[in-house]
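**Q** take this sequence and fold it.
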Amino acid sequence: MSKTLPPAPWTRRDDLARLVAALGIENVRWVGGAVRDTLLDIEVKDIDAATPLLPDEVMARCKEADIRTVPTGIDHGTITAILPTGPVEVTTLRKDVSTDGRRATVAFASEWRDDAARRDFTINALYAHPDTLEIEDYFGGIDDLAARRVRFIGDAHQRIREDHLRILRYFRFQARFGAELDETAEAACAELAETLKGLSRERVAMELLSLLSLPDPSETVARMHRLGVLPVVLPECCKKGVEALKASIETERRESEAPDPIRRLAALLPALRPVAETVAARLRLSRQQRERLTCAAERNEGDVADPRALAYTESRECAIDRLLLQGASTTPLRGWDIPQLPMKGGEIVQRGIATGPEVARTLRAVEARWIAEGFPDRQRVEAILQEFLQKRS
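**A** Sure thing, here's the model as predicted:
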């Protein structure tokens, strides 16, 4: 694999050239995902830069160049430059002073290698010169990238002890980029899996959902389960759940449905609402995520019999989740807009029913019949209402 960054479109952005000119060409290196993904010919979404300049100096130079900045992570040396075609995070070179597995105390550094040494994996410690596009590779990241190998920088056990989240990051990167397994890394993750208990729930949830968002993380998740990593962060999952995840991903592909991390999380769990509620609370999912997870947990065989009724009573999103989790087709929902009952309670009152609970009961009965008959037009709904009124009289 080349040690020079291919001239991707993002490397020719005029606004990036302005940023480089403001900071000084020898004070900027593109680093991390943008470099890695360009080498792999993957679309670059975020651009990060490293610099030996201190944050105050970065902001001052950007201000002189009329580039707006936001101190998004100034305590850790990160300034976000707001550019016309997208923001760029500019971070001062750093080195670790102390770590406890959850957070690190850092000091600013002046050497690129010191900054590279504190990063997690060799494939993330690649620095590209903004003009020549020549890559500085201090730890063999280019060779690892060519081999599709995710390898810790230095001793895997030590790197995990510095930040326990690196266990989950390892598996996410392995699922995304890996082909050749690093046995040393796998063993370290297994041995130190219990350290994940000390992490904040939000950090665990972020990594877990990021992993489940990938095209097909099923083999990686199965390996996490075998190694004892998954049971630490998701004890509700058993082997059956791992198998269910694989099956649901196969159904997603067959039905041309996009990957979804909440649906896949539901696949890993028993189909029980209390379990879903417990997991949602522990991972501190958003209200919307919690509602989806619990709705998916209530899946049953009746869902498959009438997908449109399910979509109407729950939601299209929940219906798709339940169908895919049960290996069923989502074809009945494609191109179908969920209708509204073409009748209001006031119309029932006009037919002689006194305002009150009886109106609501009648409307619910009409709606249930309307759903059962496949959402017929208003004329049929009026006939259904008339039938109920005649029975009542």
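**Q** CA atoms for contacts and neighbours, from now on please.
**A** OK.
**Q** where do the helices sit along the stretch 101-250 of the chain?
**A** 112-117, 141-146, 156-162, 166-177, 183-191, 201-212, 218-226, 230-233, 239-254 (DSSP state H, counting those that start in this stretch).
**Q** quick one: the fourth one to chain centroid distance?
**A** Relative to the chain's own centre, helix 166-177 is displaced by 13 Å; criterion: CA atoms, centre = their mean, to the nearest Å.
**Q** quick one: list the elements packing against that helix.
**A** Helix 166-177 sits against helix 156-162, helix 201-212, helix 218-226, with contacts defined as 3 or more CA pairs under 8 Å, 6 or more residues apart in numbering; DSSP states H and E.
**Q** try 7 Å this time
**A** Packed against helix 166-177 by the contact rule (3 or more CA pairs under 7 Å, 6 or more residues apart in numbering; DSSP states H and E) you find helix 201-212.
**Q** off-centre distance for the helix it packs on?
**A** 7 Å.
**Q** now the element after the strand or helix carrying Ile348, going C-ward?
**A** Element membership of Ile348, judged by DSSP states H and E, is helix 345-350. Under the assignment DSSP H and E, the closest C-terminal helix or strand after helix 345-350 is helix 357-372.
**Q** and the contacts of that next one?
**A** The contact list for helix 357-372 (CA atoms under 7 Å, 6 or more residues apart in numbering) reads Ala309, Leu341, Gly345, Ile348, Val349, Ile353, Pro376, Val381, Ile384, Leu385.
**Q** pipe the residues you listed into TSV and attach neighbour count per row.
**A** Output for the contacts of helix 357-372, formatted as TSV (neighbours: other CA atoms under 10 Å):
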residue	neighbour count
Ala309	22
Leu341	16
Gly345	16
Ile348	21
Val349	14
Ile353	16
Pro376	15
Val381	19
Ile384	16
Leu385	21
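**Q** quick check: the farthest pair among those residues?
**A** Ala309 and Ile353 (27.5 Å; CA to CA).
**Q** next, the second sequence, to be compared with the first:
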Amino acid sequence: MDGLTDTILPNAAWRARAGLEHLATVLGSEREEARFVGGVVRDTLLGLDAHDLDLATVHPPDEIVQRLDAAGIKAVPTGIAHGTVTAVSAGTVVEVTTLRRDVSTDGRHAVVAYTDSWRKDAGRRDFTINALYADPGNGAVYDYYGGLADLAAGRVRFIGDPYRRIAEDHLRILRFFRFHARFGDRIDEQGLDACVARANDLMALSRERIAAELLKLLVARSAVPVIALMHDRGIFRPILPEIDAAGVARLHELAEREVGAGVAPDAIRRLAALVPADTAESVGARMKLSSADRKRLTLAGAGIGSEGARGLAYRHDVGIALDRLLLAGADVSPLLDWVAPCLPVGGGELVARGLSKGPLVAQTLKRVEARWIAEGFPDRVRTAVIADEETAATLASAR
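**A** Down below sits the predicted model:
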């Protein structure tokens, strides 16, 4: 049978999810009309946890919806114009997509037509390791373009001519490096050469798509050497010219500090290491990051301040404090498993001590808070108030 191999998909935990067998049966898996595809197959073969479940089927979208409705399975037309329906079967969420072939592409968008050919559907995918299919019943793996061999070799390889595949979708340049950073042991030179030659094509992409790929890449297993390779080969020049050799060095140092501190890698923190601090705000805006991520990116390089690690975390939050401490090479251990307390005194208590309501209460409370932080966040603030001569005098004069 075309594409059938001797490889059997391991019996991973996700295969026993509620409603999954019923969904596959409704879509005709017993007649080879539906198969798992892509990341769920690839990751399961590698012994990794698979999260997103994708099923490919020969049925057109309207028929998929009809079958699901008739079986009592919720159908959500998330991408029905492109052949994708989200199925929710007994709480299990699966993306169901009709087999497709490309009719035309412009580097950003593709016009597709439906097909009943598994090989043609595989042929329109980007890399061989992402074009693996598995029978939902017996777990038999189908491989049309050598994906199993590439998976075993730790090689990310385009399906067909790399230049043509990049011309179809320019984002594949960044995806090539992201998948190599996650799965690769040796670079595919043909693919690398094509990415370098076509790097300027990235300028045609939306900044949101670029940012999404870059942030995923930054936390991949081999992100640091792959980012260095991309910088050396000029991949960033058209889209992020701010990244220079110093930024690559800062990323390397940050990654080592994250490991040493037992802190998980973070994409925004790593991006902050890559770009000069004085460009962080403009980079965040150009990449159209969320307001929260832009704030983190901008604050990450602002240094550690004068109130210590916990003072910094209290003033901002633990995440921002971790960013700034790690980037500055400072000790982050005081923040591990620490929850910022609340100031155990309020304006009402100061008024009860004799202060008149108004600006003076806020000013005094600010001084009390600063002293409380300096003394290490004691449960009570009486000693801090008394020790602060200016605050004590203010309270005394108010009596």
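**Q** quick one: residues contacting Trp30 of the first structure.
**A** With CA under 7 Å, 6+ apart, Trp30 of the first structure has these contacts: Asp48, Ala49, Ala50, Tyr127, Ala128, His129, Pro130.
**Q** can you tell me, leaving aside adjacent residues, what's nearest to it?
**A** Ala49 (4.5 Å; CA to CA, 6 or more residues apart in numbering).
**Q** number of residues surrounding the spatially closest residue to Asn124 of the first structure that is not a sequence neighbour?
**A** Among residues not flanking Asn124 of the first structure along the chain, Gly32 sits closest, at 4.6 Å (CA to CA, 6+ apart). Residues lying near Gly32 of the first structure (other CA atoms under 10 Å) number 23.
**Q** and Gly32 of the first structure, what's its match in the second structure?
**A** Per TM-score structural alignment, the equivalent position to Gly32 of the first structure in the second structure is Gly38.
**Q** equivalent analysis for Ser256 of the first structure, please.
**A** Aligned partner of Ser256 of the first structure by TM-score structural alignment: Gly262.
**Q** state the number of residues packed around Leu312 of the second structure.
**A** 22.
**Q** was I right about it contacting Ala321?
**A** Yes. In terms of CA atoms under 7 Å, Leu312 of the second structure counts as a neighbour of Ala321; the distance is 5.7 Å.
**Q** on that earlier part again, which residues of the second structure does the helix holding Ile348 of the first structure align to?
**A** The aligned range for helix 345-350 of the first structure is 347-352, by TM-score structural alignment.
**Q** try stretch 126-142 of the first structure
**A** Stretch 126-142 of the first structure maps onto residues 132-148 of the second structure, going by TM-score structural alignment.
**Q** all strands for the first structure, in order.
**A** Along the first structure, the segments classed as strands by DSSP state E run 29-31, 47-51, 68-73, 78-82, 88-92, 94-99, 104-108, 126-128, 135-137.
**Q** which among those is found nearest to Leu293 of the first structure?
**A** strand 68-73 (31.8 Å).
**Q** which parts of that closest one are buried?
**A** If you call a residue buried by 16 or more other CA atoms under 10 Å, then strand 68-73 of the first structure has these buried ones: Thr69, Pro71.
**Q** and for stretch 345-365 of the first structure?
**A** Gly345, Ile348, Ile353, Val359, Thr362, Leu363.
**Q** from these, which is closest to Gly241 of the first structure?
**A** Using CA to CA, those come closest to Gly241 of the first structure at Leu363, 40.6 Å.
**Q** looking at the helices of the stretch 101-250 of the first structure, which is buried most?
**A** helix 166-177 (a mean of 21; mean count of other CA atoms under 10 Å).
**Q** which residue packs closest to Arg108 of the second structure, ignoring adjacent ones?
**A** Per CA to CA, 6+ apart, closest to Arg108 of the second structure is Asp169, 5.4 Å.
**Q** that neighbour matches what in the first structure?
**A** By TM-score structural alignment, Asp169 of the second structure lines up with Asp163.
**Q** list the contacts for that match?
**A** Gly101, Arg102, Arg103.
**Q** show me which of those are buried.
**A** For the contacts of Asp163 of the first structure, buried by 16+ other CA under 10 Å: Gly101, Arg102.
**Q** could you dump the buried residues of stretch 345-365 of the first structure to JSON lines with distance to Val279 of the first structure?
**A** Putting those into JSON lines (distance: CA to CA, whole Å) gives the following:
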{"residue": "Gly345", "distance to Val279 of the first structure": "40"}
{"residue": "Ile348", "distance to Val279 of the first structure": "44"}
{"residue": "Ile353", "distance to Val279 of the first structure": "46"}
{"residue": "Val359", "distance to Val279 of the first structure": "40"}
{"residue": "Thr362", "distance to Val279 of the first structure": "39"}
{"residue": "Leu363", "distance to Val279 of the first structure": "37"}
